[in-house]
Structure formats: C-alpha cells, structure tokens
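Novice: With the input below, show me the fold.
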Amino acid sequence: MGFKVKEIRLAKNISQEELSKASGVSRQTISDLESGEVVNTTTSTLAKLAEALECNVGDIFVLNV
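Specialist: As a prediction, the model looks like this:
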C-alpha cells in the first residue's frame, strides 16, 4: 500500500513533510510505509492519509491476496 501512497503523493507534488503536516501522520511513518518497512497500518492512519491526499482509502489500500 505504501507505493500507492507515494504514487498519489508524487502525482499531487506533495512532500512527505507536507503530507505529514496535513494528515497528522509522522513523516517517519509515511517514509516507512512508502519504503515498505511497514506493511500494516491502522485504518485511522489510512483515513488520515487519504483525507490529506484528497482520495478514498480504497485508492491507497491494496489487498495482498
């Protein structure tokens, strides 16, 4: 899911720091998600990122089956 956060963030020309400030999610958490260091996160974090990125949670959540 982190690659989708990064993909959307870059498409909107937003830095990790800007996303952190807009979402209330730490820059380190965003970095860890985008790099794949963290593969699971809370629905609350997903909701905050989606709101800050002006997208739906489904746009950034990728189900690994």
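Novice: only C-alpha atoms for contact and neighbour calcs from this point on.
Specialist: Noted.
Novice: so where do the helices sit in the chain?
Specialist: For the chain, the helices defined by DSSP state H cover 2-11, 16-23, 27-35, 43-52, 57-60.
Novice: Name the residues of the first one that are buried.
Specialist: Residues of helix 2-11 classed as buried under the neighbour-count rule (16 or more other CA atoms under 10 Å) are Gly2, Val5, Lys6, Ile8, Arg9.
Novice: Second input sequence below; structure requested for side-by-side comparison:
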Amino acid sequence: MGYRIRECRKEKKMSQCELAEKSGVSRTIISGLENGTITTTTTDTLLKIAKALHTKVADIFFES
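Specialist: Alright, predicted model coming up:
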C-alpha cells in the first residue's frame, strides 16, 4: 500500500508535507506508510489520503 501512496503522491508532484497539509494526516504517518514502518492504519486515514490525492482508496491498494 505504501509504495502506491508514494507513486500517487509523486504523480501529483506533491511532497509529503503538502499531502499532510491537504489530507490532515501527519507527515510522520504518511512517511511511515510509504516506507513500511507503519503497516496498518484506519479507514479514515486512508480516505483522507485518497481524497487529497484525488483518487479512490481502491486505487491505493490495486494498480489499474
């Protein structure tokens, strides 16, 4: 999941700080998800990240 968050974020040319600001999720959480130190999170967090990336949660889990 984390690598997909990173891919989506980079496609949008967004830094972790920008994603944190737009999503309301801390940069520490985003970084942890992206690098694999955090492997579980809440549905609410995923929804916030997906919304900030203008994508669906399913797109974070599954490549199209």
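Novice: what would the buried residues of helix 2-11 of structure 1 look like in CSV with distance to Gln28 of structure 1?
Specialist: Listed next are those as CSV, based on distance: CA to CA, whole Å:
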residue, distance to Gln28 of structure 1
Gly2, 13
Val5, 14
Lys6, 13
Ile8, 18
Arg9, 15
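Novice: Just the closest of those to Thr29 of structure 1, please.
Specialist: Among the buried residues of helix 2-11 of structure 1, Gly2 lies closest to Thr29 of structure 1 (CA to CA), at 10.2 Å.
Novice: Would you quantify the distance from the residue mapped onto the closest one from structure 2 to Asp59 of structure 2?
Specialist: Structural alignment (TM-score structural alignment) places Gly2 of structure 1 against Gly2 in structure 2. Here the distance between Gly2 of structure 2 and Asp59 of structure 2 works out to 12 Å (CA to CA, to the nearest Å).
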